[in-house]
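# How does the following fold in three dimensions:
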Amino acid sequence: MSTEPRTVTVNLLVTKPLEIEEPDWCVGHRDDHAQFRPDLTHNGPEVSARIDLRRGPAKFLTAWISHAPYGELAPEPQPILAINVGADTLSCDPDGVRSFTNLVRAHCDVLDQLATELERVRGGAQ
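Presented below is the predicted three-dimensional model:
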């Protein structure tokens, strides 16, 4: 058995404060601890449609302005609109937002048609 001291190399995450510019629309950061610069994301206030369900209020189509200026996998050169749709979040530029809202409006027309059909079905079932 050796009497020499054993050594090991361990990678340490060195942290230090990083001062960054924050846009006036950013509402702050949920966590002031980012491991790497690409983890930094600016987010604006969330807006949601709200509906009262039997089990209580629910919100849907939550959206906010977001910008990940240093993102490694998908750096965003410009802020985008993040739209939460179910379990997915869409990242849209202004044209993408307009395409999305046109699709939602068209779908609302279909829902109105279904409401008319439902009235007919209910009237016939009585």
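
# okay, CA-based contacts and neighbour counts for the rest of this
Will do.

# can you give me the strands for this protein?
Counting by DSSP state E, the chain has strands at residues 42-43, 47-53, 56-67, 80-85, 88-92.

# one more to put side by side:
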Amino acid sequence: MSTEPRTVTINILVTKPLEIDEPDWCVDPHTGANFRPDIAHNGPEIAASFETALGTVDYLRAWISHAPYVALVSEPLPIVAVEVDAEVMALDPDSLRAFTATTRAHLDALDLLADEADRIRGEAR
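The predicted model follows:
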């Protein structure tokens, strides 16, 4: 058995403040980022709201977002985050336009359902 002192290298987490550029559209307080890839700039949120008998329902939340230190991001520029049914989609401008076109078509279909419901209700009277 050797009497020489032994050493081992251990990776430890060291934290220190990081100063980053802040876009003028960012409203995120930047709390909870422990690593550079956790940093995201988020703009003001918009949401559609609808009043029901049970209260207000917010849906189709969206905001501009940019995670400048995420290496696997295929779109390095800010994207639009759109939340539908608790799932967030990261869309570039062309994909967002395609999404809104699909949503408009769906809204037209909902109007047709309302017309059909009116017709059925009229027959039931």
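
# Can you calculate the TM-score here?
The TM-score (TM-score structural alignment, normalised by the length of the second structure) is 0.87; 119 aligned residues with a CA RMSD of 1.8 Å.

# Could you dump the strands of the first structure into JSON lines with mean neighbour count added?
Below are these laid out as JSON lines (neighbours: other CA atoms under 10 Å):
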{"stretch": "strand 42-43", "mean neighbour count": "21"}
{"stretch": "strand 47-53", "mean neighbour count": "11"}
{"stretch": "strand 56-67", "mean neighbour count": "15"}
{"stretch": "strand 80-85", "mean neighbour count": "19"}
{"stretch": "strand 88-92", "mean neighbour count": "15"}
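
# what's the closest of those strands to residue 18 of the first structure?
Set against residue 18 of the first structure and scored by CA to CA, the strands of the first structure come closest in strand 42-43, at 14.5 Å.

# contacting residues around residue 23 of the second structure?
When contacts are counted by CA atoms under 8 Å, 6 or more residues apart in numbering, residue 23 of the second structure touches residue 41.

# if I look at it, how far off is residue 107 of the second structure?
Counting by CA to CA, to the nearest Å, the separation of residue 23 of the second structure from residue 107 of the second structure is 34 Å.

# and what of residue 85 of the second structure?
Distance, residue 85 of the second structure to residue 107 of the second structure, by CA to CA: 16 Å.

# Which of the two has more residues huddled nearby?
residue 107 (12 against 9; other CA atoms under 10 Å).

# among the strands of the first structure, which is nearest residue 13 of the first structure?
The closest of those to residue 13 of the first structure is strand 42-43. By CA to CA, the value is 23.0 Å.

# quick one: residue 60 of the second structure and residue 105 of the second structure, what's the gap?
Distance of residue 60 of the second structure to residue 105 of the second structure, computed by CA to CA: 15 Å.

# Name the nearest residue to residue 47 of the second structure, ignoring sequence neighbours.
Spatial nearest neighbour of residue 47 of the second structure, excluding adjacent residues (CA to CA, 6 or more residues apart in numbering): residue 61 at 4.2 Å.

# Let me know which of the strands of the first structure is the nearest to residue 115 of the first structure.
Smallest distance to residue 115 of the first structure across these (CA to CA): 17.2 Å, for strand 47-53.

# which bit of the second structure covers that closest one?
Strand 47-53 of the first structure lines up with residues 46-52 of the second structure when matched by TM-score structural alignment.

# Off-centre distance for the matching stretch?
Relative to its parent chain, stretch 46-52 of the second structure has a centroid offset of 17 Å by CA atoms, centre = their mean, to the nearest Å.

# Understood, closing this out.
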